[in-house]
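just need the structure, nothing else, for what follows:
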Amino acid sequence: MKKLLVTGGAGFIGANFVHYWTQHYPSDKVVVIDALTYAGNIANLASVKNNQNFTFVHGDICDQNLIETLLTEHDIDTVVHFAAESHVDRSITGPDAFIETNILGTYALLKAAKIVWLDAPKAEGKEPKENHRFHHVSTDEVYGTLSSADPAFTEDTAYAPNSPYSASKAASDHLVRAYHHTYGLNVTTSNCSNNYGPYHFPEKLIPLVITNILHNKSLPIYGDGQQIRDWLYVEDHAYGIDLVLQKGLIGENYNIGGNNEWANIDIVKEISTLVEKAFADDKSLQQRFPDAKAAISANTESLITYVTDRPGHDRRYAIDATKTNNELGYKPKESFQTGIEKTVQWYLNNEQWWQSIMDGSYAV
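This next block holds a predicted model:
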């Protein structure tokens, strides 16, 4: 039985991981710590809040004393570290929060883990905590950008971050690596491609397109819309992390991708088609979303608006997950088509969740 501390577990990817883990390993203990900033939402964990093996703590990962207390009191053996500021646009206009959370927060977690798992036992004449693991969740953006002809990122690709967000994540990756090589902390790191799925904060591309269509708002496309991303269904990401925790080698990095490269403009058009089909197949949607005029008239692409590209916008990300496939047996279970259909349907079925966020009325 594992005892996990999941940082950022009320956020998009963290909450989906918590759902995955409690479903697949119901006897494991899961402690979530989340600062409940703008992207953290306790409602994301509503389905597990009454689970006897689940504990939620409203706290900041920069609070090293709190982290030490949680690791000790709950006898934590595994940290899965999702907590991060992650929106590139916000990092351009306000990078301070990214430095504080992504770098200093990760540093505080590492210091706490080292003290509780390694230093304290030694001070008491005991062996360091057996089979501990610090798993750090990172991003493909640390590798920089690719041209259309470049091979996909591998774990050996040199880091070349281009935004304050990706630079802060790159710094945290290096700190995790250093704590393994210098102090012997048992660490693994995974670098993932763009996630999508349930509970995705509405400012991100896919949920933004869905909710804007339902409000008949414009669909803003940066530049020419030809920026290419590899898209990973969020539950496949949780599955990949599970495999890293079960089979991954200490000190190693593993790329987790979806094998789904799409240009942003094509993503928008695909979502438009799926929403129009949903409205055509289910006439009740017209009553539920009367403002969705373009969807009702099957003309959602008319909402597309091209806007000035953001500074330093990376052209293409692509993950080569060969190492993870070969060494861990990882393979995404969802194709992009099945995953995006599930995602569109989830947003149609969960209006109260995303509308409360957009209204600013959700609980934090």
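
C-alpha only now, for contacts and for neighbours.
Will do.

what about residue 136, how many neighbours?
By other CA atoms under 10 Å, 23 other residues sit near residue 136.

pretty sure it contacts residue 84?
No. The criterion here is CA atoms under 8 Å, and residue 136 misses it with residue 84 at 10.7 Å.

in the protein, spot the helix with the most residues.
In terms of residue count, the longest helix belonging to the chain (DSSP state H) is helix 164-183.

in it, which residues are buried?
Buried residues in helix 164-183, counting neighbours by 16 or more other CA atoms under 10 Å, are found at 164-173, 175-177, 179-180.

just those now: which is nearest residue 199?
residue 165 (21.1 Å; CA to CA).

now do the same contact list for that closest one.
Counting by CA atoms under 8 Å, 6 or more residues apart in numbering, residue 165 touches 85, 86, 87, 88, 91, 92, 95, 98.

one more, please, to line up against the first structure:
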Amino acid sequence: MKLLVTGGAGFIGSAVIRQAVRAGLDVVNLDALTYAACEANVAEVADAPNYAFVHADITDRPALDRAFAEHAPDAVMHLAAESHVDRSIDGPGAFVATNVTGTYNLLEAARAHWVQAGRPDTFRFHHISTDEVFGSLGSEGQFTETTPYDPRSPYSATKAASDHLVRAWHETYGLPVLLTNCSNNYGPFHFPEKLVPVVILNAMHGRPIPVYGQGLNVRDWLYVEDHADALLTVLRRGKVGRSYAIGGENEARNIDLVRTICGILDDLRPEAAPHDRLIEFVTDRPGHDARYAIDPSRIRDELGWRPSVTLEEGLERTVRWYLDREDWWRPLLDRSGVGERLGKTA
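Next up, the predicted model:
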């Protein structure tokens, strides 16, 4: 099988590519190399004979057509997206362009390729999305594949739009699609503007650790390597036209997550005072969803997949990785917006 992976130089996309290449699949990484992408994420497989890179933007339809013509993939795994909620508050236009228009372009390029190839039943268009499209939960309940959409941010609204486009291309044109909606990812190669790497890096440098509101927002945390394994499982065995909710079965309040990371650093890099002394509560993000939680019954019961890494194990692995990989994260701190408070516009 030959995969075309969009956004493969990003956090989740690179984890998928590393696993797929190690598994012997032919992989084409199509990435625009925007601010959150990093070619070092795929350095491990960059010289593999079953890996190729295409520098292209999914908003560029002619470039997509050339990529499909040259590489003739058997499947598309669509991970390219603008994904940082705070940036979507400050600049929603980029999210509409990439997440909505870009997905439309990719669907059309994939459909043209699929039709020209004779509409093979084996072709797959796997769209990777987020649980944020479902909105906010109260203290009870979980998201499932049938939860009504209720996006609350420009980011989640554009991802919801892209989900709807993918389903429409399946229903209208018969394109063989798969959809997945995941919970919050964390792990190695996580771009240093997201919560977990911000906490680790700020604590390492003795800087304030910003926690929105009182840190009571709850998220379900999914180790990125587990997510990559789930995505490849869905690609291989998922039912066409079906969606799968992928969760880590690891719910935690943000403040508890932050304190856990601080405790791990206390053990691995002890200082005179505990790292949680650096926690600083800051003004909450506009429209901050209270709680996300996923019921992963469908992927567990139909495909036999479950997460293998507990939150405690995954966080310790992640902290150790950042302690060991200053060569990776240090250059990224100079990129636009990293280290700044974004998304304050109400």
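
the longest helix of the first structure maps to which residues in the second structure?
Counting by TM-score structural alignment, helix 164-183 of the first structure pairs with residues 154-173 of the second structure.

quick one: distance of that stretch to the chain centre.
Relative to the mean C-alpha coordinate of its chain, stretch 154-173 of the second structure is positioned 17 Å out (CA atoms, centre = their mean, to the nearest Å).

cool, and stretch 320-337 of the first structure?
That offset, for stretch 320-337 of the first structure, works out to 17 Å (CA atoms, centre = their mean).

buried set for it?
Per 16+ other CA under 10 Å, stretch 320-337 of the first structure contains these buried residues: 320, 321, 322, 323, 324, 325, 328, 330, 331, 332, 334, 336.

average offset of the match of helix 164-183 of the first structure relative to the first structure?
In this overlay with the first structure, the average offset of stretch 154-173 of the second structure from its partner residues is 0.2 Å by mean CA distance after the TM-score superposition for the first structure.

which of the buried residues of stretch 320-337 of the first structure fall within strands?
Judged by DSSP state E, these include no members of strands.

out of those residues, flag the one nearest to residue 344 of the first structure.
For those, the nearest to residue 344 of the first structure is residue 336 (11.9 Å; CA to CA).

grab the nearest non-local neighbour of that closest one.
residue 260 (6.3 Å; CA to CA, 6 or more residues apart in numbering).

that neighbour matches what in the second structure?
Here residue 260 of the first structure is matched to residue 250 in the second structure, going by TM-score structural alignment.

return the residues in contact with residue 91 of the first structure.
Residue 91 of the first structure neighbours (CA under 8 Å, 6+ apart): 97, 98, 163, 164, 165.

just the element for the aligned partner of it in the second structure, please.
In the second structure, residue 91 of the first structure lines up with residue 88, judged by TM-score structural alignment. If you go by DSSP states H and E, residue 88 of the second structure is part of helix 85-90.

which residue in the first structure aligns with residue 79 of the second structure?
Matched to the first structure by TM-score structural alignment, residue 79 of the second structure sits across from residue 82.

does its match really touch residue 5, like I thought?
No. Residue 82 of the first structure lies out of contact with residue 5 (CA under 8 Å); the separation is 10.4 Å.

so what's residue 144 of the second structure closest to, chain neighbours aside?
In space, residue 144 of the second structure is closest to residue 295, 5.6 Å off (CA to CA, 6+ apart).

list the contacts for that neighbour?
By CA under 8 Å, 6+ apart, the residues touching residue 295 of the second structure are 142, 143, 144, 245, 246, 247.

run the last query once more with 6 Å
142, 143, 144 (CA atoms under 6 Å, 6 or more residues apart in numbering).

same thing with residue 39 of the second structure?
Contacts of residue 39 of the second structure by CA under 6 Å, 6+ apart are residue 9.

which residue in the first structure lines up with it?
Alignment note (TM-score structural alignment): residue 39 of the second structure maps to residue 42 of the first structure.

and residue 142 of the second structure, by the same measure?
Checking TM-score structural alignment: residue 142 of the second structure goes with residue 152.

ditto for residue 212 of the second structure
Using TM-score structural alignment as the criterion, residue 212 of the second structure maps onto residue 222 of the first structure.

ok, now residue 281 of the second structure?
Under TM-score structural alignment, residue 281 of the second structure pairs with residue 306 in the first structure.

list the helices and strands the helix or strand hosting that match packs on?
Using DSSP H and E, residue 306 of the first structure falls within strand 304-307. Applying 3 or more CA pairs under 6 Å, 6 or more residues apart in numbering; DSSP states H and E, one finds that strand 304-307 of the first structure contacts strand 219-222.

any figure for the gap between residue 88 of the second structure and residue 213 of the second structure?
Relative to residue 213 of the second structure, residue 88 of the second structure is positioned 19 Å away (CA to CA, to the nearest Å).

what do you get for residue 193 of the second structure?
Counting by CA to CA - residue 193 of the second structure and residue 213 of the second structure are separated by 18 Å.

the residue lying closest to residue 26 of the first structure once chain neighbours are set aside - how many residues pack around it?
Spatially, and ignoring its direct neighbours in sequence, residue 26 of the first structure is nearest to residue 53 (7.7 Å; CA to CA, 6+ apart). Using other CA under 10 Å, residue 53 of the first structure is surrounded by 15 other residues.

tell me which residue of the second structure lines up with residue 53 of the first structure.
In the second structure, residue 53 of the first structure lines up with residue 50, judged by TM-score structural alignment.

cool, residue 196 of the first structure as well?
That one, residue 196 of the first structure, aligns with residue 186 by TM-score structural alignment.

contacting residues around residue 169 of the first structure?
Contacts for residue 169 of the first structure (CA under 6 Å, 6+ apart) come out as none.

tell me the SS of the most far-flung residue of the second structure relative to its centre?
The centre of the second structure is farthest from one residue, residue 272, which by CA atoms, centre = their mean lies 36.1 Å away. Counting by DSSP: H, G, I helix; E, B strand; the rest coil, the backbone at residue 272 of the second structure sits in coil.

mind listing the strands for the first structure?
Under DSSP E, the first structure gives strands at 3-7, 29-34, 54-58, 78-81, 133-139, 187-192, 194-196, 219-222, 228-233, 253-256, 261-263, 304-307.
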